[in-house]
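In: Generate coordinates for the sequence data below:
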Amino acid sequence: MTLTGSLDTRVETDRVSFSFTVANDGDDPVTLSFRDSCSADFAVLDGEDERWRWSRGRMFTQALQSESLDPGESVTYEGKWQNPDAGTHTAVATLEAENHDCEARVEIAV
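Out: The predicted structure is shown next:
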């Protein structure tokens, strides 16, 4: 089982949009298990310092859920950073499944 992640960003004047795609590159189906409705999270780092996190201050439905990915399938999660800080940062997307890890990073300039 192999999950790979890719992170695409779009920088605009008043926001940065994130698209985190998780793909099953393995030969077997994968079931992703989540504790709540937060399937993925996005963070922006300035060196080691966290500048922003998508999930901070949000509330999520507390319900167990799952999502299956067959071999070759992918799923995309979206997020937005409103009124971003100017500078060069590292954007990090993380799959929030309790049974599988997947992360993607990319440098952004705002």
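In: C-alpha from now on. contacts and neighbour counts both.
Out: Fine.
In: Can you show me the helices along the protein?
Out: Read by DSSP state H, the chain holds no helices at all.
In: So which residue is smack in the middle of it?
Out: When the chain is reduced to its mean C-alpha position, the closest residue under C-alpha atoms, centre = their mean turns out to be Ala93, at 3.3 Å.
In: Contact partners for it?
Out: Shown in contact with Ala93 (C-alpha atoms under 8 Å, 6 or more residues apart in numbering): Leu7, Phe20, Ala40, Asp41, Phe42, Ala43, Glu103, Ala104, Arg105.
In: Would you do the same for the sequence below? I want to compare the two.
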Amino acid sequence: MTLEGALETTADGSRDAVLFVFTVTNTGDEPVELAFTDGCKAEFVLVDDGSEVWRFSDGRMFAQVLSSDELDPGEATTYEAEWSDPDAGEYTAIATLQARETDCEATTTVTVVD
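Out: Next up is the predicted model:
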């Protein structure tokens, strides 16, 4: 299974919210089935100097529903999250695919200005 992740943010310089878009692409030659155990298909975490500042799943409840997505070779899917009312600073954003038996992660830098 060959998955490649890319993480983009739409931080527009304001402190209203930061949108994260995590794109997972099947870079292999065979279809890949992504199996999920609940409604949280991707986790998003912000870190500042090694300390966790924000986690998408904190304080949220997700339906315990088995589901799956299939990605054909070259096909991609996206997962999104929003950080509302962020604190100003520069952070490392990490997105991790929550599918069983997969390893796909992406990081980027996020700057929120005052």
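In: ok so, going back, in ChimeraX, how would I select just the buried ones from the contacts of Ala93 of structure 1?
Out: The ChimeraX command for the buried members of those (criterion: 16 or more other C-alpha atoms under 10 Å) is given here:
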select :7,20,40,41,42,43,103,104,105
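In: and the two most separated of the contacts of Ala93 of structure 1?
Out: Ala40 and Arg105 (13.3 Å; C-alpha to C-alpha).
In: from the contacts of Ala93 of structure 1, which single one is nearest Glu67 of structure 1?
Out: Comparing these against Glu67 of structure 1 with C-alpha to C-alpha places Ala40 closest, at 12.4 Å.
In: So what does the closest one match up with in structure 2?
Out: Aligned by TM-score structural alignment, Ala40 of structure 1 pairs with Ala42 of structure 2.
In: and the nearest residue to that match once chain neighbours are set aside, how far is that from Thr78 of structure 2?
Out: Counting by C-alpha to C-alpha, 6 or more residues apart in numbering, Ala42 of structure 2 lies nearest to Leu97, which is 4.5 Å off, once chain neighbours are set aside. Using C-alpha to C-alpha, to the nearest Å, one obtains 10 Å as the distance from Leu97 of structure 2 to Thr78 of structure 2.
In: Those two: who's more crowded?
Out: It is Leu97, of Leu97 of structure 2 and Thr78, that has more neighbours when counted by other C-alpha atoms under 10 Å, with 23 against 15.
In: which residue lines up with Ile94 of structure 2 in structure 1?
Out: In structure 1, Ile94 of structure 2 lands on Val92 (TM-score structural alignment).
In: pretty sure its match is in contact with Gly79, am I right?
Out: No. Val92 of structure 1 lies out of contact with Gly79 (C-alpha atoms under 8 Å); the separation is 11.3 Å.
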